[in-house]
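Q: with the input below, show me the fold.
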Amino acid sequence: MPAAEARLARETTRRRTAVTREQVETVAARALGTFGIVFGAQALPLALAQSTGLRPGAGVALVAVLYGSILAVALAAATKVAVRSAALVFAVLYAGAILAWPLIVVDLEVVADSPPWLYFLCTVATTAAVVALPTMWAVAYTVLVPAMYGVVRLLPAGGGASVSLAILDAVYALILGAVVLIIVTMLRNAARAVDVAQEAALERYESAVRQHASELERAKVDALVHDSVLTTLLSAAAANAPDEQALAARMARDAVRRLDQAGVGWPQTGDRVGLPHLVRRLRAALATFAVAFTVRVVNTGGVEIPVEAADALSTAAVQAMVNSMQHAEDGERVVRREVRVRGIRTGGCAIEIADTGVGFDVEQIPAERLGVRVSIIERMANAGGAARIDSAVGRGTTVTLLWPAGVEADR
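A: This next block holds a predicted model:
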């Protein structure tokens, strides 16, 4: 078992440095914000120059709307707040600007020598679609928007370019958008694989804990059989005198009593265990982690819960701790982590896993994130309990596990 615990500790350390979906989304969003500002600055002089050839007020409004949405994307990426919403707004506004361009150009001379300035933001728009939309919708946007620009480029309002030049511009924008789409999709798939591997590692840990407990119990029973039962049988076989027979009888009664006690002490499905047993399991898991958690235990004496509930609470708590180790740090702050185990009356339990990390928007958890939806929320629900996640960006996270469900409201 020490070797297994060492392997688990190494796996936990590796998981802390692996690519996660949150990291992928953060990198993609910040790249979008950065390149949006860079490409926007590159196109700004041309945008101001061409705005004089548009309908009165249209040029200024177009520049204000698109550049304002670029700044909103950059701000959202920096603060990790409403990133997808800001990216989606920009993608929609850009597509609308492409469609509106032929309708607002009144002086064709402004586009005679250079393409519409919107071209320089095409890759920014396709990247925004990749960040904001599911893969299939992002693919459609990445293909359609460059094609729309190619059509506009053929029109007099788009410079009246030749077919070959319009196709070349559209294909170039399509290639850039496709490269971004492929890279982000590959990283997202890698992050999804990390989630699956994490879930498998937790299952292996739970199996190892069960196997270790079973081996300890078997060793205990084997020692009991050897020390008590076999000795009693040998003594009974050799007993000839009345006092020897009486001694063998007492030894037999003592052996039976000890066997009964051993049977009661081995938790089986349907049995109940005390909360100290659950606390020991959590401390054993914490001993394998590379990050320290403060453990607080309140009112656990005399509280018993079913084995199935203890298993669900233990596994969900370990998952919450792993999530904290993976996602709570941003490299700038010192994160404090705490595990609080509290008994409620004589048959209920509440476990809180809290940290002071970066936090997140609970509503933005992707559906494929197994660590939260499956390993915590669904696991507790299947065991008759409940899980509550309280978090906000910049304000840390607290995961509360309850068994049975609603126990806090009933106390």
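Q: from now on I want contacts and neighbour counts done on CA atoms only, so please keep to that.
A: OK.
Q: tell me where the protein has helices.
A: All helices of the chain, identified by DSSP state H, fall at 2-17, 21-50, 58-79, 83-104, 122-132, 135-154, 163-224, 231-238, 242-264, 275-286, 307-327, 370-372, 379-382, 407-410.
Q: the last one: which residues count as buried?
A: Read it as helix 407-410. By neighbour count with 16 or more other CA atoms under 10 Å, helix 407-410 contains the buried residues Val407.
Q: what's it packed up against?
A: In terms of contacts (3 or more CA pairs under 8 Å, 6 or more residues apart in numbering; DSSP states H and E), helix 407-410 is not packed against any helix or strand.
Q: run a quick neighbour tally on Gly57.
A: Gly57 is flanked by 11 other residues according to other CA atoms under 10 Å.
Q: from Ala64, how far off is it?
A: 11 Å (CA to CA, to the nearest Å).
Q: most distant residue from the centre of the chain?
A: Most distant from the centre of the chain: Ala241, at 72.5 Å, with distances by CA atoms, centre = their mean.
Q: so what's the residue count around Thr17?
A: Neighbourhood size, Thr17 [other CA under 10 Å]: 9.
Q: and Val264, by the same measure?
A: When neighbours are counted by other CA under 10 Å, Val264 registers 11.
Q: try the one 10 residues further on
A: Counted with other CA under 10 Å, the burial measure for Gly274 works out to 19 neighbours.
Q: what's near enough to touch Gly159?
A: Gly159 sits next to 108, 111-116, 153 when contact means CA atoms under 8 Å, 6 or more residues apart in numbering.
Q: save those residues as a markdown table, and put in distance to Arg257 too.
A: Shown next, in a markdown table, are the contacts of Gly159 (distance: CA to CA, whole Å):
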| residue | distance to Arg257 |
| --- | --- |
| Leu108 | 101 |
| Val111 | 98 |
| Ala112 | 101 |
| Asp113 | 100 |
| Ser114 | 96 |
| Pro115 | 93 |
| Pro116 | 91 |
| Arg153 | 92 |
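Q: quick one: buried ones out of these?
A: 108, 111, 115-116, 153.
Q: nearest to Glu352 among these?
A: Nearest to Glu352, judged by CA to CA, of these is Pro116 at 56.5 Å.
Q: following up with a second sequence; could you model it the same way so I can compare the two?
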Amino acid sequence: MTTVLPAAARSKLESRMRQVFGLVLGLSHLEVVANYFQQEAVFLPIAASFFYLITLSVLSVIVTALIGKFNNTALVAHAAATLFTLAVLPQLIQPAGSLADSFHHAWVWWAVGPAGFCIAVLGKNFLTASFLPVLSVAWVVTELQIQWSGAPLLYGIQDGLYVFLFAGAVAGLLSLTRDWSDRVDSANQQLAASSIAMARTEAMELEDQRLDALIHDSVLHTMLFAASAQSKSEQLASAKLAGETVAKLETAKAGSPKTSLVTRRALFLALEKLALQSYPGLTLNVEQGDLERVPLEVAQAITEATLQALDNAKNHSGAEHVALDLEGLEGAGIQARVVDDGIGFKLNRIPRDRIGIQVSILGRMATVGGHAEIDTAPGAGTAVVIRWEK
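A: Purely as a prediction, here's the structure:
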């Protein structure tokens, strides 16, 4: 299943652009209002209906832009109202009326350009390419029919080109802006898809690491114990251990059991006992612990990671002294610290097939939301800090 983010950049751009255009349209309409009332005596009374129709459509564009609904309908309505008024304008002039030289343009002229912008704001390239030539030609024809003083043909063509080119330029600019916002959204979509894919891959890797740790910590130990069993009692014990390991694998296959809780005191006591069994000469610094509870799976992870760190110190460090510190952190957090004075090593030189550190310590803690830090250098010993914070 593909996860798709909302087109946030495009959506925000459209909302802001329409709101700004609505306010600009309202301000520009003041010019229409002023010229209409100056020229009112030249036109028949019915012209007022067309004026108020255009005014109402302007108000609808502003309101719908602010509320974010039905704005496309309002934009089309305003453009259509302007075009219709333009078409019937010559029939709205008084029989004996004429436009004075001081007027130069009929009042509807100041609504023609914004009408073209309305279609541009819609973002429908085909509609824009169709409407702008019609609007421009309609204005040229209207100017020729009105016949005010001057050179109507020249003025008409000039004004028609002005409407077409200016509105076309605005439409092109809006198209480029929309294309930019689409690119931003596309980049965000790709980033989100990449993040989701990485998260899924990481989840699968963590599950693989958990199973690898289980095999390394349980199955491998069982096999070694079985291989070294000599007496009948040891063989029976290895068979029992093998059965328990198989049961553990079945549990892992079926899914994690319901989470239960253990106290920090119980965890520290158990870990102290296991640590001394694993490393008899170990120096221990263990808090008494308290009754703060931690999830069982966290306790198991801390135990396995700590025992693995002790095993590494015992078998690979050549250390004379190894110490284990156990302490509770704020809340129900836990920190285990294994320190040795051995030969140390270069952390970035650990082979990938050495799962003792990569999987059983670092990976194991990561599966329960904890983490481990390893501080080491050749000749400087090693300190492994295992931490889980609630």
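Q: and the TM-score between them?
A: The TM-score (TM-score structural alignment, normalised by the length of structure 2) is 0.58; 252 aligned residues with a CA RMSD of 2.7 Å.
Q: now do the alignment partner in structure 2 of the residue farthest from the centre of structure 1 against Ala237 of structure 2, distance only.
A: Per TM-score structural alignment, the equivalent position to Ala241 of structure 1 in structure 2 is Ser231. According to CA to CA, Ser231 of structure 2 and Ala237 of structure 2 sit 10 Å apart.
Q: one more: Ala106 of structure 2?
A: Between Ala106 of structure 2 and Ala237 of structure 2 the distance is 105 Å, computed by CA to CA.
Q: swap in Phe131 of structure 2?
A: Distance check for Phe131 of structure 2 against Ala237 of structure 2: by CA to CA, it reads 89 Å.
Q: who's more crowded, those two?
A: Using other CA under 10 Å, the more surrounded residue of Phe131 of structure 2 and Ala237 is Phe131, with 19 against 15.
Q: which position in structure 2 aligns with Ala354 of structure 1?
A: Aligning on TM-score structural alignment leaves Ala354 of structure 1 without a counterpart in structure 2.
Q: what's around the spatially closest residue to Ala354 of structure 1 that is not a sequence neighbour, how many residues?
A: Leaving aside its sequence neighbours, Ala354 of structure 1 sits nearest to Thr398 (CA to CA, 6 or more residues apart in numbering; 4.2 Å). Close neighbours of Thr398 of structure 1, defined as other CA under 10 Å, add up to 22.
Q: ok, so what distance separates Ala285 of structure 1 from Ala4 of structure 1?
A: 12 Å.
Q: with neighbour numbers in mind, choose between the two.
A: Ala285 (21 against 15).
Q: that one matches what in structure 2?
A: The alignment leaves Ala285 of structure 1 without a partner in structure 2, by TM-score structural alignment.
Q: separation between the nearest residue to Ala285 of structure 1 once chain neighbours are set aside and Arg192 of structure 1?
A: The shortest distance from Ala285 of structure 1 to any non-neighbouring residue, by CA to CA, 6+ apart, is to Val318 (7.1 Å). Distance of Val318 of structure 1 to Arg192 of structure 1, computed by CA to CA: 19 Å.
Q: what is the neighbour count of the equivalent of Val180 of structure 1 over in structure 2?
A: When structure 2 is aligned by TM-score structural alignment, Val180 of structure 1 is paired with Val170. For Val170 of structure 2, the neighbour count with other CA under 10 Å is 15.
Q: ok, now the one 4 residues further on?
A: Leu174 of structure 2 sits with 19 neighbouring residues when counted by other CA under 10 Å.
Q: how about it, what does it touch?
A: 120-121, 123.
Q: please apply the same query to Ile353 of structure 1.
A: 317, 320-321, 337-340, 398-400.
Q: what about the residue lying closest to it once chain neighbours are set aside, how many neighbours?
A: Closest residue to Ile353 of structure 1 apart from its sequence neighbours, by CA to CA, 6+ apart: Val339 at 4.7 Å. Neighbours of Val339 of structure 1 under the rule other CA under 10 Å: 23.
Q: residues in contact with the residue nearest to Ala285 of structure 1?
A: By CA under 8 Å, 6+ apart, Val318 of structure 1 lies in contact with 202, 282, 285.
Q: so how far is Ala31 of structure 1 from the first one?
A: Spelled out, that is Leu202 of structure 1. Distance of Leu202 of structure 1 to Ala31 of structure 1, given as CA to CA: 33 Å.
Q: which one's more surrounded, those two?
A: A direct count of neighbours by other CA under 10 Å for Leu202 of structure 1 and Ala31 places Leu202 higher, at 20 against 16.
Q: show me what that one aligns to in structure 2.
A: Aligned partner of Leu202 of structure 1 by TM-score structural alignment: Ala192.
Q: pull the contacting residues for that match.
A: Leu5.
Q: do Ala350 of structure 1 as well
A: The neighbours of Ala350 of structure 1, taking CA under 8 Å, 6+ apart as the test, are 341-344, 400-403.
Q: contacting residues for the closest residue to it other than its chain neighbours?
A: Take Ala350 of structure 1 and drop its neighbours on the chain: the residue closest to it by CA to CA, 6+ apart is Leu402, 4.6 Å away. Contacts for Leu402 of structure 1 (CA under 8 Å, 6+ apart) come out as 313, 348-351, 380, 385-387, 408.
Q: Leu402 of structure 1 matches what in structure 2?
A: Using TM-score structural alignment, Leu402 of structure 1 lacks an equivalent in structure 2.
Q: same thing with Phe39 of structure 1?
A: So, by TM-score structural alignment, Phe39 of structure 1 is matched to Ser28.
Q: how close does Asn240 of structure 1 sit to Ala246 of structure 1?
A: If you go by CA to CA, the gap between Asn240 of structure 1 and Ala246 of structure 1 works out to 10 Å.
Q: quick one, which of the two is more surrounded?
A: Taking other CA under 10 Å, Asn240 of structure 1 and Ala246 do not tie; Ala246 has more neighbours (13 against 10).
Q: and Thr52 of structure 1, what's its match in structure 2?
A: Under TM-score structural alignment, Thr52 of structure 1 pairs with Ala41 in structure 2.
Q: not including adjacent chain positions, what is the nearest residue to Gln145 of structure 2?
A: Distance criterion CA to CA, 6+ apart; nearest residue to Gln145 of structure 2, sequence neighbours excluded, is Pro90 at 6.3 Å.
Q: please give me every residue in contact with the aligned residue in structure 1 for that neighbour.
A: Per TM-score structural alignment, the equivalent position to Pro90 of structure 2 in structure 1 is Pro102. Applying CA under 8 Å, 6+ apart, we find Pro102 of structure 1 in contact with 152, 155, 157-158.
Q: go through the residues you listed one by one and say which ones hold in structure 2.
A: By both residues aligned by TM-score structural alignment, their matches' CA atoms under 8 Å, the contacts of Pro102 of structure 1 still in contact after alignment to structure 2 are 152, 155.
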